[in-house]
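Engineer: Return a 3D structure for these sequence lines:
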Amino acid sequence: MTTVSNPLLIGEGLPPFNDIKSDHIVPAIEQLLTELDAELSHLEAHFQPTWKGLVVPLNHIEERLRWSWGIIGHLMGVKNSPELRTAYETVQPQLVQFANKLSQSKALYEGFTKIRYSQEWDSFESAQKRIIESAIKDAELSGVALEGEKKERFNQIQLELAELSTKFSNNVLDSTKAFQLRLTTPEEIDGLPASLLSLSAQTARSEGDEDATPENGPWVITLDYPSYVPFLKFSNREDLREKVYRAFISRAGSGEFDNNPLITKILTLKREVAHILGYSNYAQVSLAKKMADSVESVEKLLEELRVVSYSAAQQELKELKEFAKIDNLNPWDVSYWAEKQRETKFNFTEEELRPYFSLNQVLEGLFGLAKRIFGIIITPADGNAPVWHEDVRYFQVANENNEVIAHFYLDAYSRPSEKRGGAWMDDCLGRAKFEQNGKIITRLPVAYLTCNQTPPIDDKPSLMTFGEVETLFHEFGHGLQHMLTVIDYSGASGINNVEWDAVELPSQFMENWCLEKNTLFGMAKHYETGETLPYHYYEKLLASKNYMSGSAMLRQLHFSFLDLELHSRYQPDGKETPHQVRDRIAQTTTVMIPLSEDQFLCGFGHIFAGGYSAGYYSYKWAEVLSADAFSAFEEVGLEDENSIAKVGRRFRDTVLALGGSLSPMEVFKQFRGRQPNTQPLLRHSGLLMV
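Structural biologist: As a prediction, this is how the structure comes out:
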């Protein structure tokens, strides 16, 4: 390998995070795009319409770009800084222009079409066929057929949308960061658990109160989830809960970080994109590459779930009001009284369980489960890869024969000053086979797993809530699909080329195991005494599993219907604002109408700064698949280790292994032997009486 002075131009292997600086970004991307532009022009003029003559060299161009730009995108999510943003925003327009040129290349499009109808087609594996068909579809959705002014306008919009998406995300991060509630008296912290007092004293120290302690304060509450969520649940001060709640729902809703104008602009531009491409709305563009075939079929599934969950949520709210003895419950009171009701009903608090879920023990249980059902062995490999923060871990994944098949990074803790909220999996390196110096090389997959859970505080390890445990299992499920793939073509390995509404299947499937007895007792051990979680807690967790599940499902359906409405029927130049659309949708999808000043949409990064535009329904769509998949294990009996392992291998060899080489429905049918149905999801949610 030749020595490269700019670490972002190495183009292969693990990213050298220790060496990468913000000022490497602009020269690296400018040089890379110049080189790739020349390569693309050469390819357009000289390719042969065959797999080896077109797909392989094009893949080389795409891989080099993905390697460098992927690192920068990753750092924007986990190590955001003003310098990084400036560099990112400087090169983003050039990157979008190159991406447009690549995806709108008529020569390459015609080449792919020729391959599709060539004699070579019959000899292809299914993965190769899917890659070709996908390339043709992508080109069409990227405006390959456009000419003249239409093409210019389309490309201008793509550029604007990329910039707006980045700005939206930064505004949410900045407005989240801008709010702090500093508490100094015992009255102000009444009801707060020890874990939150420790976290907020630690936050206070990082903000300059060097002598802050969990016992004496001061304590700083932020809008970051590990701080915000428990504060609303446990604070006995209704006035302070209201203050924090109102701050949260108004994030990025006004002032210098206002996302309102961006929302209107994004929706207007996406609608225009759809019209330019010949579709009547953006939802149709989005669904052109998903399992669901139309807005109507998505809404039919959502409505099936809504009817059941709406009446359940109404009943849940009625019972909550009766419990709290309050007729007009305010939104900042719901978490508080729900926690009190849950404690009364099931006789335990979420906080009591934290000591049993230290991160290391949870990982041990998770890795034990992966070995039991998928036959893989996961071991720490810290020190074998450069990391972007000292808390980041690195792990190795091996198969039954102890052959290394993958690696992953784990960035578990919340860092509100530089890391965006939420949790996600991203690919660092994808599995692929290619020729190098006359040899066939297999590149093994490497995943990024990112969470935002409670960090270690003082001398205590990261003690997780059960919800944080479920989030870790969820992201690990995405990671498994990326890491256990057996497909050697990068265009269809792992999560590549998997329809978006099926991509949540493995992640949501893994969440089901958190309450499976062997898995739970394998990981729930007290961090100080080593004592296993007492059995009565397991029974309580099981009993409380579906507490407020109607409300939880309805909440997801509310977001899904809203997203679809904004991207299909909403007219940006019509009489309604996006917030009024939300209020209208809320009439049938919420049992507590949002406050008039609720600016939820301004923080809805999934659809305005992520890939979920007209695709948020995917969580529910895939949850139907994942619940049905988990029921295959229930049917053979969760206590029967041999049968579990057998079904686990089948899941591994289909859902986790086949990536985008077949349609998700085909993969699901290979695993389950039939099409999916909604019954297991309703049963698991306690919304269907068996």
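Engineer: drop to CA atoms for contacts and neighbour counts, all remaining ones
Structural biologist: Will do.
Engineer: Is V91 in contact with A28, as I believe?
Structural biologist: No - checked against Cα atoms under 8 Å, the pair V91 and A28 is beyond contact range at 9.7 Å.
Engineer: Neighbour count for these two, which is higher?
Structural biologist: More neighbours surround A28 than the other of V91 and A28, with 20 against 17 (other Cα atoms under 10 Å).
Engineer: in the longest strand along the chain, what's buried?
Structural biologist: Criterion DSSP state E: the longest strand present in the chain is strand 404-413. Within strand 404-413, the residues scored as buried using 16 or more other Cα atoms under 10 Å are I405, A406, H407, F408, Y409, L410, D411, A412, Y413.
Engineer: One more, so I can put them side by side:
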Amino acid sequence: MKKTAVFLMLATAAVLPGCKSQETAEDIKTSEEMTANVQNNPLMKKSGNKHGIESFDKITVNDYRDAANVGMRKEKERINAIVANTAAPTFENTINAMDKAGAELDRALMTFSPLSSSNSTAELRDLQKELSPLLSAHSDDIYMNRQLFDKVKKVYDEMDSTVLTHEQMKATEKIYKAFLRSGANLSDADQQKLRELNQKISALQIQFSQNLLAETNNTYVTVDRLSDLEGLPESNIQRAAQMAEEQGAKGKWMFNMQRASCNPVLQYCKNRELRRKVYEAYCNRGNQANDRNNKEISAELVRLRLERAHLMGFKTSAAQILDTRMAKTPEAVYNLLDQIWTPAVKKANEEIEDIRTEMKKDGLTCEPEGWDYMYYSERARKAKFNFDEEKLSEYLEINNVLKGVFYTANKLYGVTFKDVTAELPVYEKTANAWEVYDRDSTLLAVFYSDYYPRDGKGAGAWCTSFRGQQYDGDKRVEPIVVNVCSMTPPSADRPALQSIDNVETMFHEFGHALHSFMRDVHYNAVSGVERDFVELPSQINEHWAFAPEVLAVYAKHYKTGEPMPKELLDKYSSCSKYGQGFATVEYLAASYVDMDLHVLEDVPADLDVMAFEAQKLSERGIPRQIRPRYSVTNFKHTMGGGYTAGYYSYIWAEVLDCDAFDAFVETGDIFNQDVAARFRKYILTPGGIDDGMTMYRNFRGADPKIDGLLRKRGLK
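Structural biologist: You can find the predicted model right below:
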């Protein structure tokens, strides 16, 4: 779904390798065996395919294993050479040498990681578990190497007196601080303890994610009678019948916990009991009495993260994590969330009154429950605004929506797209590929879209890469970027018609892709940005999704090809903020729980994460009909890693994206070329060569204001 995790990767894929100073006979034997495999391993020889893209169908699980192990070994050798170099440490022989040392390992992991998330198999999941401790130890070896740290520190201490570029100075600073955060200054005993904690945390995060994947794709609600599906669109009924047949239950209807499967039931199905079953099955993922239960894993992760924070000199996990983010402190995060919580709860309670009114029309006098919200909210929206989202979706066929996505990128930045699906290897038959060309016709990137749900694909949507932007000497090497989503697939009688949320998701994830296309840096160390800045490029791109100028290009009726009538667009515009109370509260609730768990200064031995969640939200006065967007046991963002103490990042970045979009609106032209050029120059291109707030001020000329966010969500 939208804003869920963008960049969903193997938990350990971002590590930088380390070194060991001793080699055993077994090490040498293993090295010889691996070297013998290089000739036949697609990941260990130059690809002959266009753009150097891997031949996905030729890569085996053993190829991934061998390539990762060879990559670690080669990096050890290069790191050892840096340490052994008797010349005075310089940027080139220390920082740049480290930055480039892991090319083979990066290649292996940047192929393995995306596929283990989108095309997961039992063998790939086993390999994730196998590699996790090795990669964790590999990272610790480098960052706890005091001899190496001494060299890095010398370059860092002297960089102001040397002739380094701004980018080189930032790369040096980031690598130096990475050593500090990773325990380079700890005693031998504490380093060993940190190694153990890192390995345990990494393994538990992978186990959590794999449990959740299984719960999402293999938890089903089965319906025996067609009459129980009253109100559900025919296309969804057909897909449910197909799912049942695939599961050996021909003649029945089944729904798993992928959003594309279960959300239409909650939104359209008249059968209240069926809605309850689906809602509870979705909310309780990871909290069932089975071998995929994530409660204890979550509690243990909270404990271990706090123990690691204490070891590093921080009072809480959140304090340690936020030290490198724009927010800097937990207090700054809570300050933002608190500003939005009160108006959001007020708006949500108004929406609940509308739901009560609609329920009374059905003769229901009971209090609304969570499984009533989407269904009766849709009814209330129709009653208030005479708007039917299903009618709107008839104009939102997925290929046309993608034309709108491409059109927006072209109007803003001048980029063009050439379909090369037939020319490039694809890892999934429903994926498509494009070459992306810049305004001056130079090749900018390669883009893959992977839009439909399937077994083995994680829930939600994300942007990842098979190759990041890099340089080979003076030549810029184009990135290979992938958008992975779980959109509504076609049915027997309809093409793939999308919901409003799905359309925004496509624009959102493509905003991440644009960021990856346009990044232009020379060092891996400065390729990334702060977690609470990374959603700015994606979220601002959503603002164009339903702009009339863009809809005129892509919103065509799937049968007639006629453009969306102004009357329907006006109805959507009038009600577009309806339901934002619920959406904002469920998002903020998850953000609060994420923070609350990670600001603990002491974790009870008997911590029950679900009871903790319920207590904290009750204290804040959350309406009883609303649960967090993710409960702890299915909260992959925080428990699977990546957005730990960081789920607030979406709303933090939304302050930025709404204020940034106002820069376009203020000119009277949402495609204003001067503003677009500034956004590209200061936000999309620089990677992490400056901190996020500096880049934002460079673009906007001022600090962001919260007003735009409150207006967008109808809270002001």
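Engineer: Contacts only, for the alignment partner in structure 1 of T430 of structure 2.
Structural biologist: Aligned by TM-score structural alignment, T430 of structure 2 pairs with D391 of structure 1. Applying Cα atoms under 8 Å, 6 or more residues apart in numbering, we find D391 of structure 1 in contact with D411, A412, Y413.
Engineer: if I look at the alignment partner in structure 2 of the first one, how far off is T111 of structure 2?
Structural biologist: Counting by TM-score structural alignment, D411 of structure 1 lines up with D450 in structure 2. When distances are taken as Cα to Cα, to the nearest Å, D450 of structure 2 and T111 of structure 2 turn out to be 15 Å apart.
Engineer: I'd like the buried residues of strand 404-413 of structure 1 laid out as CSV, including distance to Q97 of structure 1.
Structural biologist: Output for the buried residues of strand 404-413 of structure 1, formatted as CSV (distance: Cα to Cα, whole Å):
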residue, distance to Q97 of structure 1
I405, 36
A406, 34
H407, 33
F408, 32
Y409, 31
L410, 33
D411, 32
A412, 35
Y413, 35
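Engineer: close enough to count as contact, F664 of structure 2 and V675?
Structural biologist: Yes - counting by Cα under 8 Å, F664 of structure 2 touches V675, with 6.3 Å between them.
Engineer: Against V83 of structure 2, how distant is the equivalent of E304 of structure 1 over in structure 2?
Structural biologist: Correspondence of E304 of structure 1 to structure 2, assessed by TM-score structural alignment: Q339. Note on Q339 of structure 2: its distance to V83 of structure 2, by Cα to Cα, is 50 Å.
Engineer: Which one's more surrounded, the two?
Structural biologist: Using other Cα under 10 Å as the criterion, Q339 of structure 2 and V83 rank with V83 on top: 20 against 12.
Engineer: Quick check: closest non-adjacent residue to the more buried one.
Structural biologist: L148 (5.6 Å; Cα to Cα, 6 or more residues apart in numbering).
Engineer: any idea which element the counterpart of P261 of structure 1 in structure 2 lies in?
Structural biologist: Correspondence of P261 of structure 1 to structure 2, assessed by TM-score structural alignment: E296. For E296 of structure 2, the element it lies in under DSSP states H and E is helix 295-311.
Engineer: how close does that helix sit to structure 1?
Structural biologist: The superposed helix 295-311 of structure 2 is, by mean Cα distance after the TM-score superposition for structure 1, a mean 0.5 Å from where its aligned residues fall in structure 1.
Engineer: Go ahead and name everything in contact with that helix.
Structural biologist: So helix 295-311 of structure 2 is contacted by 190, 194, 197, 200-201, 204-205, 208, 286-287, 315-317, 320, 597-598, 600-603, 607-610, 632-633, 639 (Cα under 8 Å, 6+ apart).
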